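Participant: sequence first, then the predicted structure, then my questions.
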Amino acid sequence: MLKTFSWFGPLLQVLIALDDPAEVTLDTGIAVHGLTSESGNVHSFLGIPFANAPPFSLPQPVVYLEDIDATSYGSACVQHDQLTTATESMLTYIEESGLNIPVPFDQAEECLTINVFKPATATKESKLPVVVWVYGGGFLIGDSETYDAMGKQVVEKSIVASEDVIFVTFNYRLSAYGFLGGAEVQAAGIGNLGLRDQRMALEWVQDYISAFGGNPGRVILWGQSSGSVSATMQLLAYDGNSQVLFHGAFLQSGAAIPVGSILNGQAQFDALISAVGCDGALDELRCLRAVELPQLRPIVDATDAIFSETHPSADGTFLTDNPQRLVRDGKIADVPIVAGNVDDEGTLFSIGKIGSIKSDADFESWINSTWLPDATDGERESVFLNYPQDPTVGSPFATGYLNQYKYNTQYKRVSAFQGDLVFQAPRRFFVQTISNLPNHQSKLWVYLSKRLKLLPTIGSVHGSDLFPDGDGNLNLLSDYLVKFANTLDPNLGVEDTAWPEYTAQDPQMLLFPPGLFEPPLPVAATDDHRAEAFDILNDLGLKYPL
C-alpha cells in the first residue's frame, strides 16, 4: 500500500491539474489562459499587458478585447548595458569570480506586462493576500522573468504553511527610458515614468486580481534594492496618498534615499538631446520620441551607470520633494512596514573603484566631487573621520585586515561609505523618523543580516538576503514575508526567534548572525550600530540631496 500511495499522490495531482487547467475569467468576460506548475500546485499567468508605453510618455492602460494567452513572459524593458561603462577592475572581478550578470535577451520599448502566480485551488471567492514584487537593478537593469522560480516557491511555501498568497510581478521602464530628468520633462509632466508604470501595475491589481482569487484589500509591496526604494516611493507618492492600492510594505535594502529635484538631470537631458540631433528643435521631447531605438540605445548606454542621475527624483507631482523630507514631514502612507539591510551593502559597488581610489587623497577627492560637491570643508572632514582608512572598521565589517581587495587599502573604506550612504543610513533615518510621526500608527519591524559574512571580498553582500537561507528557501525572509502578507506581522509564532517591534523608545531589530556551517538562529538586537556616522550622512542627505 505504501508503494502504491507514493506514486498515486503525484499522479492524482497531475490528473487534477489536467481536469482543472490554469484559466481565469475577468469580470469583463475575457478569459486568461495560463500554465500549471509541475507539482500541479501553482497556476502561472505570464506576460499579460497592463499598459502601453509610448516612448517618453505616461503609460496608458490596456483595454482587453479578446482572450489573453498568458503562457509566456513578455519582453523585458529596454535597459542599460552595464558592461559598456564598467571599469577595468569591475570587469576583472566579474571574470575572476565567475559572476553572471543577467541580461534579458528579449528587450523592447513596449514591455509593460504583469504576471500572476496563484495556488491552483484559488477561486474568485478565495480573497487571498497579494504580494507584489518590484525588482531591483539600480533603476538601470532588471526584469520580472528573472524571479520566476522565486515567485513559484513563495506560493508553494504559502500553501505548505496553509497561509496561501498570490504573487505578482511586472516590468517597468528603466534607465533614461523611465527616469529622464530636466525642466522639459518636468513641464511635460512625465517625470518618474518608471514609478508611474509601477503605479499603473498596482491599479491593475486592484481592478483584476479578484478574478485570480486575490484580495485587493490586502496588497503587500515587496522589493529589494532599487525595487525596495521603488516601493518606498510608492508610500511617498502624492504626499503619502496610497489611493488604497496597498496595505503593507516589505523592504529589503532600500528606503527613502536622499534624491533632489528632477532639474538636477538637466545636463543629462541636454546631452541626450544633442547626441540624437534634437537640440534646437521646436519641441525637443517630440523630436526625442521619434528617434528610433537602434540610434538611441548606444547613446544611453554610453552614459555613466551606477549612482547616475537616472533615478527617481522630486518632479513636483508624483514626488513633491526630496523623499527624506517627505518622510520627515509625515507625508507617507500609514501602513505596516518591514525594513532591513545586509551588513555589507557597499562592497559590490566599490570594486569598480579599485583602480581609481588608491590613497587618502583619492578618497577625499572622490567624496568632494561625486557625493558632496556643495558641502563645507568641515562637513566633509566629519565624513573622513567617521570613515577612516583603517581596514578594521571598513566593510566587510568585523573582518579585521581581511578582504582588502587587490591589497587596496581604500577598498573597505569606500565600501563602508557607499553602503552606509545609499542603504544603511537612509533605512535608519526612515524607520527612526516614522516611529516618531504622530500620524503613522502602523507598526514597524527592522532586520539586519550578517549571513554569508565569510564570502571573500564582499562579505554579507548586497542581495545576499535573497540567497537561499539553508532551509530550502530561495529567500532568507520568505517565511516572514508570507506571514506578514497574511497577518500584517512578520512573526512566525516561534518564541525563541520572536521579531520585536521597532519603536522610538525601543529600536529593536531581528539580527541574522553570521555562521560557518549551520546558520545560527536570528536574535533580537538594538538598532544602534554606527549611530554617529549615520546621523552625519542623514543630515548631509537632507541638506545636499543627490
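Facilitator: Perfect, I can see it now.
Participant: all contacts plus neighbour counts: C-alpha atoms, from now on.
Facilitator: OK.
Participant: tell me which element residue 300 is part of?
Facilitator: Assigned by DSSP states H and E, residue 300 belongs to helix 293-301.
Participant: show me which residues of that helix are buried.
Facilitator: 296, 297, 300, 301 (16 or more other Cα atoms under 10 Å).
Participant: any idea how far the first one lies from residue 333?
Facilitator: In this structure, residue 296 and residue 333 are separated by 37 Å, where distance is defined by Cα to Cα, to the nearest Å.
Participant: what about the longest helix in this structure?
Facilitator: The residue-count maximum for a helix in the chain (DSSP state H) belongs to helix 2-19.
Participant: tell me which stretches of the stretch 401-546 of the chain form strands.
Facilitator: 444-449, 508-512, 523-526 (DSSP state E, counting those that start in this stretch).
Participant: got those strands as TSV, with distance to residue 323 and mean neighbour count columns?
Facilitator: Putting the strands of the stretch 401-546 of the chain into TSV (distance: least, Cα to Cα, whole Å; neighbours: other Cα atoms under 10 Å) gives the following:
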stretch	distance to residue 323	mean neighbour count
strand 444-449	18	24
strand 508-512	23	23
strand 523-526	26	16
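Participant: ok, second structure coming up, stack it against the first:
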Amino acid sequence: MIFSRSSLLLGTLCASGLASPMPSSNTAPTVHLPDSDVWFTGTAANQTESFLNIRFGQETSGNNRFAPPKPYAYPAGSVVNATQSGAACPQQKDPIPSFPLFNNVTRTSEDCLTLRVDRPAHTSASDRLPVLVFIYGGGDTIGQIYDSAYDPTLLVSGAAEKDVPVIYVAMNYRVGIFGFASSPALSASDSLNAGLLDQRLALWWIQDHIAAFGGDPDQVTIFGESDGATGVGLQLTAYGGQVPKVPFRRAIMESGGATADTGTAWDESGQHTAVLIDRVNCTAPTSQEELECLRRLPMLTLQNTAYAYELTIDSMGGMDVFIPVSPSTFIPDSPSTLLKTGQFARDIDLLSGWCENDGAFFTSTALETSTDVAESLRASYPRLSNATIAKALQLYPLADFSNDTTVDPPVSAQYFRASQMARDLGFACPSLLTVETNAQYASHPQVSNYLYALNQTAFAEVFALENLTYYGVPHFSDIPYIFNTVTDGLLAPVSTASDRRLASAMGASWASFATFGDPSRVNGTIPGWRQALPATNSSSPESSPVPRLRVLGGPDSHFTGRGYHEDLVQRCAFWNSDEVTAELGI
C-alpha cells in the first residue's frame, strides 16, 4: 500500500492525541429551543462551547435502512445531555489502516444521525453569528464528526480572536452501502443518495434551530474536503436548482466538487449493490424482495460484508465504491450537465480550490513509461476512449516533468505526470468548472467566486523522514490548517512556525468568507484574495475571462493574476468537455 512506510510515525503522532482541554468556566452552557421547549446542556473548554450528539434524524435501521431520513423531534420539555460524542454511522473500525490520520471508530450504530454545534464562549441567542457547516470526506465510505482531525476548537476560538466569530456545525451522514446503495426498488421509492439526503435534512435543522444557539440562518456557509467537497457541490446542484429556498448562502469546496465522483452518471453504485446482494444471499425474483432481505440483515453482517467487498475494488481502504447516483430526484442529471446548463442553486458565493499535489497519494510510483501511464488511465477510468487517453498524454508532455533522484529509489517523471493528471481530473478541474458556471449564471455582479491552490503541507517533516518527499503537497494537506491541528493536535509535534501561521490565517479567511463573502476582509486573514471570475450572467462560457487564483503557503505564495502554471485552463477545458465527462460518467 502506498501509505505503509509512513504508518509507524503517523501512528506515534496519533497516539499522542490532542492536548487536554482547558476549562473556560465552571458553568455548563445551556441552549433553549423555545418552539419545542427543549434544553441542551453542553461543555465549555478553550474558549469554546460545544453541544454534541444532537439528534436531527430518526434511527435508520429496519425499514428506515436505505430510506430517506426522517426528522427527529425531542419530546417537549426534554433536557438533553449534549456533553458526550455519539456513534458513528456504520463503517469499519480502522478508517484507513495503512494511513492512521483518523481515530479508530469506537462505536457504530444506525441511530447515528446527529450533529454537533460549537460556538465562541459566552455566545447568546441574540448574537446572530455566521455559521460554518462542515461536511466530512472519506471516499463516501468513512467519516464521523467526532474525529479529532476535525476538532473545531481552534477554528472557532481563532476566528473569534480575529473578530470574525462563527458558529461551527457538522453532521453525521450515512456512508458506504448504508448511504449510497442503489437498486431498482430504491429508485422506485425515491430512496437513492440517502447520505446526501441526510446532509440536506441537517441543513434544514440548522435553518430551524441555529438561531437559538446564536447563529444566523441567513448566513450559513457549507464547506467540505474531498468527498465532503463533492457533497457540497451536489448540495449546490440538488434537485437541479428547482427549489423555492436553499438552506445556505455560501459554499467552500476543498479538493472536490459535484463532478469529482466518476461513475455517478451510469449508476456505478447500482452495479456494486447487485454484487453485494449476491454475497449476502439476498438474491430474489424481485428487487423489492432483495431490498427487504437487505433490511433484515444484522447491521454488522451487512457492514463487514460490504467492507470486504469494497477492499476488492480499492485495496487502499475501500474508498469510492458506493457513491452518489444520477439520474435521481436529488441529482436529476449528470452533475456536469447540471452545472453547464445552470441547473443549480444560483447566486451562492463560492470559494474553491485544491492541494498542489492532490493526485500524489492515488498514483503508483511504479509508472515508468507512457504506456504505463496510459494503462493506469484505462484501469482507473475504463470507459475512456483511446483518443481521449492519447489527447491526455499530449496535454501533459513528459518534458514538463522531471525524475526525482533525491529519494531512494528514484521516482520517474511518469509518476509526476500521472499524478498531475489525477489532480486535475479529480480535484482542480471540478473546482474550476463550478466557479466558471457559478459566475456564468449569476444574476448580479455581487456574487463572489474565489479559487486557491494550497502549496504547503504540515506533513513535510514526516515525508522527509520516511523518504516520501515526492508526495509534495498531497490530498488532505488543507485539513490540518483549517482545523489548526498543527498548533494543538496530531501534527503539532512536527509542525513549523510557518505551518502555524498559515493555519491561523486560513481559518480566519474561511471565517471572513462566511461573514462577508470575502476571505481577506479582516486582519489576520490571508491577504490579497481577488475574484477568480466576475459574475457575467452570460449564456456563452467562451466569453468568460481566464480565471485567477490565490496560491496559499509555500515559497510561491502569491496571487497569480490571469496566468496559470502547468497550462491548467487548457487541460481543464479538456477534462470538463462534454465528450470526456460523458466517458467519465460525471
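Facilitator: All right, it came through fine. Predicted model only: the values in this text are computed from it and were never measured.
Participant: TM-score for these two?
Facilitator: Aligned and superposed, the two chains score 0.85 in TM-score terms (TM-score structural alignment, normalised by the length of structure 1); 505 aligned residues with a Cα RMSD of 2.8 Å.
Participant: mind putting the buried residues of helix 293-301 of structure 1 into CSV with distance to residue 316 of structure 1?
Facilitator: Formatted as CSV, the buried residues of helix 293-301 of structure 1 follow (distance: Cα to Cα, whole Å):
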residue, distance to residue 316 of structure 1
296, 27
297, 28
300, 25
301, 27
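Participant: out of the residues you listed, which comes closest to residue 90 of structure 1?
Facilitator: Residue 90 of structure 1 has its nearest neighbour among these in residue 301, at 16.7 Å by Cα to Cα.
Participant: mind listing what that closest one touches?
Facilitator: 80, 81, 82, 84, 85 (Cα atoms under 8 Å, 6 or more residues apart in numbering).
Participant: now with 6 Å, please.
Facilitator: 80, 81 (Cα atoms under 6 Å, 6 or more residues apart in numbering).
Participant: what do we get in structure 2 for it?
Facilitator: Using TM-score structural alignment, the equivalent of residue 301 of structure 1 in structure 2 is residue 307.
Participant: that match and residue 37 of structure 2, how far apart?
Facilitator: Where residue 37 of structure 2 is concerned, residue 307 of structure 2 sits at a distance of 42 Å (Cα to Cα).
Participant: can you give me the helices for the stretch 301-450 of structure 2?
Facilitator: 335-340, 370-380, 386-395, 413-423, 429-440 (DSSP state H, counting those that start in this stretch).
Participant: ok and the second one relative to helix 413-423, angle-wise?
Facilitator: If I follow you right, that is helix 370-380 of structure 2. Helix 370-380 of structure 2 and helix 413-423 are oriented at 30 degrees to each other (axes from the mean of the first three to the mean of the last three Cα atoms, to 10 degrees).
Participant: return the mean post-superposition distance for helix 370-380 of structure 2 against structure 1.
Facilitator: Superposed on structure 1, helix 370-380 of structure 2 shows a mean distance to its aligned partners of 3.0 Å (mean Cα distance after the TM-score superposition for structure 1).
Participant: can you pull the contacts of residue 405 of structure 2?
Facilitator: With Cα under 6 Å, 6+ apart, residue 405 of structure 2 has no contacts at all.
Participant: now it: how far from residue 356 of structure 2?
Facilitator: Taking Cα to Cα, one finds residue 405 of structure 2 at 20 Å from residue 356 of structure 2.
Participant: returning to what we had before: quick one: list the elements packing against the next helix or strand after the longest helix of structure 1.
Facilitator: The helix or strand immediately downstream of helix 2-19 of structure 1 is strand 23-25, counting by DSSP H and E. Where contact means 3 or more Cα pairs under 6 Å, 6 or more residues apart in numbering; DSSP states H and E, strand 23-25 of structure 1 is packed against strand 31-33.
Participant: one more time with 10 Å, if that's ok
Facilitator: Contacts defined by 3 or more Cα pairs under 10 Å, 6 or more residues apart in numbering; DSSP states H and E place strand 23-25 of structure 1 against strand 31-33, strand 42-49, strand 68-69.
Participant: so which of these is the most surrounded?
Facilitator: Compared across those, strand 42-49 shows the largest average neighbour count, a mean of 26 (mean count of other Cα atoms under 10 Å).
Participant: the helices in the stretch 51-200 of structure 2, which residues?
Facilitator: 153-161, 176-180, 184-188, 194-209.
Participant: with structure 1 superposed, average distance for the second one?
Facilitator: Right, helix 176-180 of structure 2. Mean for helix 176-180 of structure 2 is 1.1 Å (mean Cα distance after the TM-score superposition for structure 1).
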